[in-house]
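**Student:** build me a model:
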Amino acid sequence: MIVALYARYSSDNQRVESIVAQLRACREYCQKYGYTIIKEYADEAMTGTNDNRPQFQQMMRDAEAGMFEMIVAHKVDRIGRDEFDYYYNRHRLEACGVGLAFAAQGFDVSTPEGALMNNTLVGLAAYYSRNLAKEVQKGQRENALQGKTNGGKPLFGYKYAPDKTYLVDEHEAEGVRMIFDMYLQGAGYLEIASALNERGFRTRRGNKFGKNSLHELLRNRRYIGTVVWGHNTKMPNGKRNNHRPPHKDTLVIPDGCPAIIDKETFALVQEKMEQRRKHRGMCTARHTYLLTPLVFCAHCGAAMGGVAHRNQYGVLYRYYRCQRKTRMGTDICPNHSMRADVLEDLIIGQIRKLFLNPDAVEKLMASVDEQYRILKENDCKSLEGLKTKKAAVMKKINSYLEYIEEYGMPDRIAHQRYQGWISELEKLEAEISRREASVPAPLSRAVIRQYIDKYSNALASGSAGNIKNVIAAFVSKIKISRDEISVSFKFRVFGSCTDDGAVDGT
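**Tutor:** Predicted coordinates for the structure are as follows:
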């Protein structure tokens, strides 16, 4: 059976060594049952209270693409500490024929007893997380009532006092007033953003303002002195929503901080925003874009997202357009939009030609063998470097211990340096252990043929979801410029694809 491993640790008193220990236990479990490990996924310092974890989401996409038959984790709570997310993702796995197993909890979830144990452990994991969150929220609520921050960067226009209360930043407050005044005078988001940038104002991240930066600022009641706390607490489905209507956990505190905008101006802006919302364009239907999030602008590096447009005859066209150009204005990026149907047909055609035909098996096998060889060579070089660093640290530690034996305990500063070496040694040993066991087993020709048949059938099904999974399995990145399309495949033996469908390389 082909399996994948998953490990995770949160930021509460855990370190990278936890990942190493989890993966070691999972590997021993797979060795015991004769499973073949094809890939390992690990999320470091990521909470289990939701499934918004990069490696976890990649694993789910790979599972739906048919890359493995089972996922092995150390314990149930590594998959998640929220019942909704856990059972939702488990249902997704079951729907594509992928099982779940836990190396440190030897029960079979397919039996009534195993299912009961599984449900109990999921409930306990969720209780631990929610009880901890409840205690944290008590302190945050009290801070809000006292007009103090709960952390993070202050809203544009404000700064923090030493006692953690809010103060008006007079320079940025001028920018806030300019935003509200220009909006009332009929200026659009891009015009306002351009004016702010020309005056030298920047977002909290140090970036130039774009149209996406302004909408939430215009909606924020803190500018009239009203503090709203708890409006984005988790909903019953475990998700958060900043646009959620007031609910039982919402705490509204009038005059909770200094105001920058008067209430009359704020009310007029909200009324104007509502009017604009009702008069937006009618082309609001959602359309499927098979290549997101793989398409990028070759000129500025931004992602290219899907947009739809109807011509004067009502015919709908779909495009991929530079998102930075959309946010910041047409003068920011010179790239053109790309017809979605043309680009999608081109990429699917290249996948069929290069990978999904009987003649591709030998080429794919040679590519996999070559990448496996390169991977092992790179790992050996990396391990050699890590071991050299470890030897250097060990030499320092031994010299320190020899000094103690001869002269006695040194001063406090020397002892702190020794503790730093010990910490560095632990990290190096953990990384060496992870690298030594992280190389996946090579695939056989029979397995590759099985994948080719599976992906060919998925393309033939016509399902948008199936086609997206196939594209994601073979394509890593697509870059579009004004005169060229470059495609990076996940197999190095093949080259790039130009806009006429030709493929460069061997």
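
**Student:** contacts, neighbours, all on C-alpha from now
**Tutor:** Noted.

**Student:** ranges for the strands of the protein?
**Tutor:** With strands called from DSSP state E, the chain shows them at 2-9, 36-44, 70-73, 99-102, 158-160, 166-168, 227-229, 251-253, 295-297, 304-310, 316-322, 338-339, 475-480, 485-489.

**Student:** most centrally placed residue in the protein?
**Tutor:** P54 (4.1 Å; Cα atoms, centre = their mean).

**Student:** and of the strands of the chain, who's closest to K134?
**Tutor:** When the strands of the chain are compared by Cα to Cα, strand 227-229 sits nearest K134, at 14.5 Å.

**Student:** need the contact partners of that closest one.
**Tutor:** R141, A144, R221, R222, T250, L251, V252, I253, P254, D255, G256, C257 (Cα atoms under 8 Å, 6 or more residues apart in numbering).

**Student:** cool, and stretch 177-184?
**Tutor:** Y189, I192, L214, L218, I260, I261, T265, F266, L268, V269, K272.

**Student:** what about the last one, neighbour count?
**Tutor:** The one in question is K272. Residues within reach of K272, counting by other Cα atoms under 10 Å, total 13.

**Student:** Proceed likewise with the subsequent sequence, for comparison:
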Amino acid sequence: MKKVTKIKAKQAPAAEKTKFRVAAYCRVSTDSDAQLESLEAQKQHYESYIACRDDWTFAGLYYDEGITGTKKDKRPELMRMIRDCETGKIDYVITKSISRFSRNTTDCLEMVRKLLDLNIPIYFEKENLNTGSMESELFLAILSSMAEGESVSISENSKWSIQKRFKNGTFKISYPPYGYDWDGDQMVVIPEQAENVRWIFDQVLAGRGTQDIAKDLNAKGICTKKGNRWTANTIRTLIVNEKYTGDVIFQKTYTDSQFNRHVNNGEKDQYALADHHEAIVSREVFAAAREVLRQHSKEKGIVKGSDKYLNRYCFSGKIICGECGDVFKRRTHYCSEYKYIVWACSTHLDDKSKCSMKFIRDDALKAAFVTMINKLIFARKLILKPYVQALRKGNNDDSLHRIQELQTLLMENSQQKERLTGFMAQGYIDQILYNEEMNTLLAQADRYNTEIEMLSKSVKGDACQIQAATTLLRFTEKSSMLDSFDDELFEETVSCVRVLSREKIAFELKCGLTLTERM
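**Tutor:** Next up, the predicted model:
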């Protein structure tokens, strides 16, 4: 009989346990001493909280001071944390509460989804909510909408108080313009700055351009109110500011329900107060300077309130720096025999130490766009057609069905409230029970409305992408290869251009695709 010998398996060495790289985010909404103490306490808490876990390693603390939570783009540290997550530096994020993370429902859900796509959960301590183990976003949507509602309530109370002070003329201007300061009771003139203001008005009346005036001020080492360099735009803003005549107009801007600030073009009441403070220039000089600016704009074909102020070219406002996130500005470079157009990062132009991204040529950018479109035309069956099919296949039939269900539930909820009110009126139930049941129904209706709004936004966004992708596919099917740049085609297809380096850019298309090209 044959003898079989068992060979024991070798014991594999124990693998070293992988530690999670955990980062924390905290924010305070004002820069008062009390709030900054709170921020310091949060920082100490998270440093010790992360350090005490054997399976965690500290990946950094991100914090914003004195910044609102209603807009994610206004918080640089939050954006830096998101970028670090995208580059694989973070595995897990913890924060105190949803309201500290974001008071805007749309922003909150967008960031949570983005991090979940990267397999990075967020843990909200106060709500004991881990997005990595959530079966539905509804709970998060409700809680974040409550945080947004709290912010709206605070904002509305503040607006009411401010408008009352507008009406009776007692509103105190918290940040006076260049040339003025606040002594605690009123605006007072700063003599040295006032001389510069009068000089600026004189130069405008002499026919000089705002760009030349800004260059002279910068050459003299004169800074703006915030200590920055002067630009043509800051000069124009100064010239049209009625406060230099001693008058003041309240509520020239307003904030909408989505926390976006707008110029008040008659949508809200305005309040004018004459002789509010000491004037720096006469009303006659002020009116004449404004007329000069108006005439210059007319000669250039620029209409106030139109996009032409900022978007005179198809690339204006659409080229984003991949290093600092600022927009690129158009510039003209001169050589001995010819000139050429370039686009340069605004931050780099102001301070090269803050951003090292150098300019890109206009003709190279246009050539890259032509190359990108020609690739789509050539490979439309391999790229665009499957992409459109995938978008349509993943269309929101389930979402639309759910919206219909929720609308039915809302109708039933309304009927229940009517019956409850009837029972109360007939004396079948007492006031206490009525209040309890009505509050339950009202909370239920709020949840239904929140989910409907969230689903509707999702459906609308996907529908726009499908339409844009379908339009682009039809264009590539009918069009021959491009041999020159097309402004209209660029406007129709590209959301923005992200400059990754002087040799590489990324076109972010309206259909949802991002395509990289070399320059």
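
**Student:** D43 is in contact with the residue nearest to the centre of structure 1, correct?
**Tutor:** Yes - using Cα atoms under 8 Å, P54 of structure 1 makes contact with D43 at a distance of 7.2 Å.

**Student:** got the strands of structure 1 as TSV, with distance to R130 of structure 1 columns?
**Tutor:** Putting the strands of structure 1 into TSV (distance: least, Cα to Cα, whole Å) gives the following:
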stretch	distance to R130 of structure 1
strand 2-9	17
strand 36-44	21
strand 70-73	22
strand 99-102	23
strand 158-160	30
strand 166-168	29
strand 227-229	18
strand 251-253	20
strand 295-297	39
strand 304-310	37
strand 316-322	41
strand 338-339	47
strand 475-480	38
strand 485-489	43
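
**Student:** for G200 of structure 1, find the nearest of those strands.
**Tutor:** strand 158-160 (16.7 Å).

**Student:** run the chain-centre distance for that closest one.
**Tutor:** Distance, stretch centre to chain centre, for strand 158-160 of structure 1: 29 Å (Cα atoms, centre = their mean, to the nearest Å).

**Student:** what packs against it?
**Tutor:** Under the contact definition 3 or more Cα pairs under 8 Å, 6 or more residues apart in numbering; DSSP states H and E, strand 158-160 of structure 1 sits against strand 166-168.

**Student:** now the strand it packs on: buried residues?
**Tutor:** For strand 166-168 of structure 1, burial by neighbour count (16 or more other Cα atoms under 10 Å) applies to Y166, V168.

**Student:** same question, stretch 192-202 of structure 2
**Tutor:** Buried residues in stretch 192-202 of structure 2 (16+ other Cα under 10 Å): Q193, A194, V197, R198, I200, F201.

**Student:** that one: how far from the chain's middle?
**Tutor:** Put simply, stretch 192-202 of structure 2 sits 35 Å off its chain's centre (Cα atoms, centre = their mean).

**Student:** with structure 1 superposed, average distance for that stretch?
**Tutor:** Mean deviation of stretch 192-202 of structure 2 relative to structure 1 after superposition (mean Cα distance after the TM-score superposition for structure 1): 3.7 Å.

**Student:** residues touching the closest residue to P254 of structure 1 other than its chain neighbours, list them.
**Tutor:** Spatial nearest neighbour of P254 of structure 1, chain neighbours left out: T226 (4.4 Å); criterion: Cα to Cα, 6 or more residues apart in numbering. For T226 of structure 1, the contact set (Cα under 8 Å, 6+ apart) comprises V252, I253, P254, D255, G256, C257, A259.

**Student:** T226 of structure 1 and N220 of structure 1, how far apart?
**Tutor:** 9 Å (Cα to Cα, to the nearest Å).

**Student:** do the same with Y158 of structure 1
**Tutor:** 13 Å.

**Student:** C496 of structure 2 contacts K318, correct?
**Tutor:** Yes - the pair C496 of structure 2 and K318 qualifies as a contact (Cα under 8 Å) at a distance of 4.6 Å.

**Student:** okay, and the common contacts of the two?
**Tutor:** Between them, C496 of structure 2 and K318 share no contacting residue under Cα under 8 Å, 6+ apart.
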